[in-house]
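Asker: okay, predicted coordinates and the sequence, questions at the end:
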Amino acid sequence: MATPLWRDRRFVLLLGARVVSVLGNGFARVALGFAVLALPGASAGRLSLVLACQALPQLALILVGGVIADRMSRSRLMMLADVLGAGAYAALAALVLTGHAPLPAMCLLAVAAGTANSLFAPAMEGLVPLIVPAGRLQRANGLLRVGTNTSLLLGLGLSGVTVALVGAGWALALNAASFVVSAGLTGLLKVAGRPRVRASGWTELREGWREFASRQWLWVVVAQYAVVIAALNAEVGVLGPLTVEHQGGARSWSVIVGAQALGTIAGAGLAARVRVQRPIFIAALSTFPAAVPMLLLSLAAPLWLTAAAMFGAGVANDVFGVLWSTTLQREIPEHVLSRVTSYDWFGSLALAPLGLLIAGPIASSAGTSWTLAGCATLVVLATSAALLAPQVRGLRTPAEVRVAEPEVSRTR
């Protein structure tokens, strides 16, 4: 009988590092937006600019991160990314706490934080199958998401109180500290370095592109999520805080995003146990609920109703996340996995900076409610289009994987 994952030292170290890091990110997710809004001369446009600066490097450098992650030890690259993230958030916290936070400096540090993520994400996706056997990947991805989502919920639950009592600066400082702890735990992982590669970076990028473009299910869903993530970023980063700014502010928004985080815990736990024969089809279907809270926010629905919709969207989001990560790790050869993952991130984030950048100005001219309704419409249209692709509907889990572990239930 296989050793339980929670007894695997490397898996536990990876889970611990992610839990600590995401706990800090829970604080930053609320604190950064309200830190910018609290500065002199704050406006929706300035908030959009800072958040766009954070998102832009994730798009511009993610392909570089994929090449590096396929060339060196993925755990070491994750540790270096954590160190960079710690420095960026520590400096942001210092600017906010001292009350001297010029916009160019905030934007520059936001770029550094985004760069850290562009290095971390491809390495993380490629590291899991080096630690976990193929037949247990879905359970491992589910457990990782349960742990990190629980941590995110705790961070979000405490962030509103922290911002209200001691200010956004200290919340950002806690995020910086979490990156330091995460770097220490990740450094204890013993994962072999990559074989020396003599090919150029451009050659490796082309190889990754061939693997990516040859799979219809992969590029269709990535194109779908380019639209979906742009809409979600506009909602969570700009339009949501603007909507509740005078209706409870940070505390109300913490309740809403906290409900979403609670839903992701339930969704990850469900996805870790349920076996599906058509994982990409189920993953694509699970995107539709993301439109509901956008519509409710646009209609100024009661807080409890919007929070309930965000809970449902959170459940669906992590069903998608677990099924998507597991399918990538099973279907893509390990030696190009980080590069293919980087194309996934690159495509999915292609419109994210634009969504953040234009959300504030459009809301100022057309109104926040109409802008949110437009975001909901985009999510529905993009998801409906993705479901038309034959491979999205038809890709099936390999038979040997379906019988690797006892099935709790099966969804067609």
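Answerer: Noted; the coordinates are in hand.

Asker: all contacts plus neighbour counts: C-alpha atoms, from now on.
Answerer: Noted.

Asker: count the neighbours of the nearest residue to residue 380 once chain neighbours are set aside for me.
Answerer: Computed as C-alpha to C-alpha, 6 or more residues apart in numbering, the closest residue to residue 380 that is not its neighbour in sequence is residue 288, at 6.1 Å. Residue 288 has 20 neighbours, counted by other C-alpha atoms under 10 Å.

Asker: ok, residue 288 touching residue 381?
Answerer: No. In this structure, residue 288 is not within contact of residue 381 by C-alpha atoms under 8 Å, at 9.4 Å.

Asker: OK, contacts around the residue nearest to residue 380?
Answerer: 379, 380, 383 (C-alpha atoms under 8 Å, 6 or more residues apart in numbering).

Asker: over to residue 109?
Answerer: Counted by C-alpha under 8 Å, 6+ apart, residue 109 has contacts 88, 89, 91, 92.

Asker: any idea which element it lies in?
Answerer: Assigning secondary structure by DSSP states H and E places residue 109 in helix 103-131.

Asker: go on, residue 385?
Answerer: Taking DSSP H and E as the definition, one finds residue 385 inside helix 368-386.

Asker: could you name the helices and strands sitting against whatever helix or strand comes next after that helix?
Answerer: Later in the chain than helix 368-386, the nearest helix or strand by DSSP H and E is helix 390-394. Here helix 390-394 touches helix 216-233, helix 279-285, going by 3 or more C-alpha pairs under 8 Å, 6 or more residues apart in numbering; DSSP states H and E.

Asker: would you mind listing the buried residues in helix 390-394?
Answerer: Neighbour-count burial for helix 390-394, counted by 16 or more other C-alpha atoms under 10 Å, picks out 391, 392, 393.

Asker: so what's the gap between that helix and the chain middle?
Answerer: 25 Å (C-alpha atoms, centre = their mean, to the nearest Å).

Asker: next: stretch 28-48.
Answerer: Relative to its parent chain, stretch 28-48 has a centroid offset of 21 Å by C-alpha atoms, centre = their mean.

Asker: contacts for it next, please.
Answerer: Contact partners of stretch 28-48, identified using C-alpha under 8 Å, 6+ apart, comprise 96, 101, 156, 159-160, 163, 167-169, 171-172, 175, 237-238, 241-242, 250, 253-254, 356-361, 364.

Asker: neighbours around the closest residue to residue 15 other than its chain neighbours, how many?
Answerer: Spatially, and ignoring its direct neighbours in sequence, residue 15 is nearest to residue 144 (5.9 Å; C-alpha to C-alpha, 6+ apart). For residue 144, the neighbour count with other C-alpha under 10 Å is 24.

Asker: below is structure B, check it against A:
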Amino acid sequence: MITVLRQRAFRRLWLSHTASAAATGLMPTALILAVLDRHDGFTALGLVLGARTLGFLLGALPAGVIADRYPRAKTLAYSSLLRAAGTVAAALLLDLPTIALCAAVLLAGAGEGVFRSAYQALVGELVTEEHRHSANAATTLSLRICLVAGPTIAVVAHSGLGRTASLLIAAGLWLVAAALPPRHGAAPEGSGRANAFVDFGEGLREARKHRWFLAGLAALVLWLALGEAAKYLMLPIISQERFGGDWLIGAALGAYSLGAACGAVLMSRWQPRRPGVPAMIMLGSYGLVPLALAFAHQSWIIIACCAIGGAGIEIFNIPWFTAIQREVPQHLQARISALDFLVSYGMSPLGLALLPAAIAATGGMLVLTVCGVVVIVAALLTLLVPGMATFTDPRRPDPAKQPLGKTATAAT
């Protein structure tokens, strides 16, 4: 990671992402605290948080086309400005009707959806192949640290400076993120000016060419819709009923974040020859979390499984992002990343909506058991897909062996 951070272009990009990640870590807690201060806070809270998620999905939908059609550094800057504007508006509209606040938060969420896809594609554009794995590890590590620190900063700012302070701090961080991307003004090579629907269809056709991508995406959907959703729904209940308080919630989520940070550090030092094997095994390891919630009567087992699950998602994420940057043509990378975020995160609310009914009908233990087993089995079954073990498609030539073009050397 130190080596790749010495490259000026990536260092600026990484600092922009870190400022953005800090604001992203602040935002949910800042919104929760600010909205709950309203007289209708509890009623409005679900609508406001839902508007943020909806905004992210609406932003992720066109994000790939935008970032593949226009200069990605400028796309990053404009998306950060959009989030800053939405967050400032949210701070100013706290006492107005909920619909106005939701509109502001939706705007900020849309900027986040655009930022993520453009960032992943820009890493592939600016960083040479030999350093992309380390660049993705550095990205993940800073993100995890910011997601842990952000809520604490939000609480301190809310307590000491008032309910709008943490929102304004987040907006300021996004202004910093907008100013930092490297000055790289060229549009991606091969980008066209066709109809946006045609461009999006081209991205779908590219995704279908990569069997490892489709299989991994299916496993990731189940990870989010079953494993992650089951954890968030049942962890508070298990903590109260089995362990007599809420302390397990903080311990388990903290262990997850610590495990994720350790996974990022590990992957910064380790580049396996068959990255898909540890990636899919460790993605499946998250199934241990709902299984532990179902059967464990000692808290340390649940905490340990959350730590393993946190490490597992980063052992998956880092080679996954690196593979997309390596295997997908550069002018299509943002569309593939957008499809990744759109499908996987778009299915997560579905799990949160459907699992409570299943739990009420059949009981929490059965649902947790099924979720855990499905997550494990689905991840392991993907290793039967040709090319999954190496995250490459054996039917296609390796794009890394093709001419890199003038943008591939921009990191120097």
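Answerer: Yep, that arrived. No experiment lies behind these values; they were computed from the predicted model shown.

Asker: list just the nearest of the contacts of residue 288 of structure 1 to residue 137 of structure 1.
Answerer: For the contacts of residue 288 of structure 1, the residue nearest residue 137 of structure 1 by C-alpha to C-alpha is residue 383; the value is 25.7 Å.

Asker: mind listing what residue 367 of structure 2 touches?
Answerer: Contacts of residue 367 of structure 2 (C-alpha under 8 Å, 6+ apart): 355, 358, 359.

Asker: which parts of the longest helix anywhere in structure 2 are buried?
Answerer: Longest helix in structure 2, counting residues (DSSP state H): helix 129-161. Of all the residues in helix 129-161 of structure 2, those buried under the rule 16+ other C-alpha under 10 Å are 129, 131-148, 150-151, 153-155, 157-158.

Asker: elements contacting it?
Answerer: Using 3+ C-alpha pairs under 8 Å, 6+ apart: helix 129-161 of structure 2 touches helix 2-5, helix 8-36, helix 98-126, helix 165-179, helix 247-269, helix 299-327.

Asker: contact partners of the fifth one?
Answerer: Which is helix 247-269 of structure 2. Contacts for helix 247-269 of structure 2 (C-alpha under 8 Å, 6+ apart): 1, 133-134, 137-138, 140-141, 144-145, 148, 235-236, 239, 299, 302-304, 306-315, 318.

Asker: and that helix, which residues are buried?
Answerer: Result for helix 247-269 of structure 2 [16+ other C-alpha under 10 Å]: buried residues 248-249, 251-265, 267-268.

Asker: against structure 2, where does stretch 261-276 of structure 1 fall?
Answerer: Aligned using TM-score structural alignment, stretch 261-276 of structure 1 spans residues 257-272 in structure 2.

Asker: can you check stretch 323-332 of structure 1 too?
Answerer: Mapped onto structure 2 using TM-score structural alignment, stretch 323-332 of structure 1 spans residues 319-328.

Asker: what residue of structure 2 takes the place of residue 24 of structure 1?
Answerer: So residue 24 of structure 1 corresponds to residue 23, using TM-score structural alignment.

Asker: can you tell me how far its match is from residue 271 of structure 2?
Answerer: Distance from residue 23 of structure 2 to residue 271 of structure 2, counting by C-alpha to C-alpha, to the nearest Å: 30 Å.

Asker: do residue 291 of structure 2 as well
Answerer: Distance of residue 291 of structure 2 to residue 271 of structure 2, given as C-alpha to C-alpha: 30 Å.

Asker: which position in structure 2 aligns with the residue nearest to residue 380 of structure 1?
Answerer: Aligning on TM-score structural alignment places residue 288 of structure 1 opposite residue 284 in structure 2.

Asker: export the helices and strands packed on helix 390-394 of structure 1 as CSV, with columns for mean neighbour count and distance to residue 192 of structure 1.
Answerer: Shown next, in CSV, are those (neighbours: other C-alpha atoms under 10 Å; distance: least, C-alpha to C-alpha, whole Å):
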stretch, mean neighbour count, distance to residue 192 of structure 1
helix 216-233, 23, 28
helix 279-285, 23, 31
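
Asker: relative to residue 334 of structure 1, which of the ones you listed is closest?
Answerer: Per C-alpha to C-alpha, nearest to residue 334 of structure 1 of those: helix 216-233, 16.0 Å.

Asker: average offset between that closest one and structure 2?
Answerer: Helix 216-233 of structure 1 differs from its equivalent in structure 2 by a mean of 1.9 Å after superposition (mean C-alpha distance after the TM-score superposition for structure 1).

Asker: can you redo the helices and strands packed on helix 129-161 of structure 2 as CSV with distance to residue 48 of structure 2?
Answerer: Formatted as CSV, those follow (distance: least, C-alpha to C-alpha, whole Å):
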stretch, distance to residue 48 of structure 2
helix 2-5, 37
helix 8-36, 8
helix 98-126, 5
helix 165-179, 14
helix 247-269, 23
helix 299-327, 27
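
Asker: wait, which of those helices is closest to residue 53 of structure 2?
Answerer: helix 98-126 (6.5 Å).

Asker: and the angle for the closest one with helix 129-161?
Answerer: 150 degrees (axes from the mean of the first three to the mean of the last three C-alpha atoms, to 10 degrees).

Asker: run through the residues that contact the counterpart of residue 122 of structure 1 in structure 2.
Answerer: Using TM-score structural alignment, the equivalent of residue 122 of structure 1 in structure 2 is residue 117. By C-alpha under 8 Å, 6+ apart, the contact set of residue 117 of structure 2 is 60, 63, 64, 67, 334, 335, 337, 338, 341.

Asker: got it, and residue 227 of structure 2?
Answerer: Counting by C-alpha under 8 Å, 6+ apart, the residues that residue 227 of structure 2 touches are 286, 287, 289, 290, 371, 372, 375.

Asker: what's the spacing between it and residue 373 of structure 2?
Answerer: Separation of residue 227 of structure 2 from residue 373 of structure 2 (C-alpha to C-alpha) stands at 9 Å.
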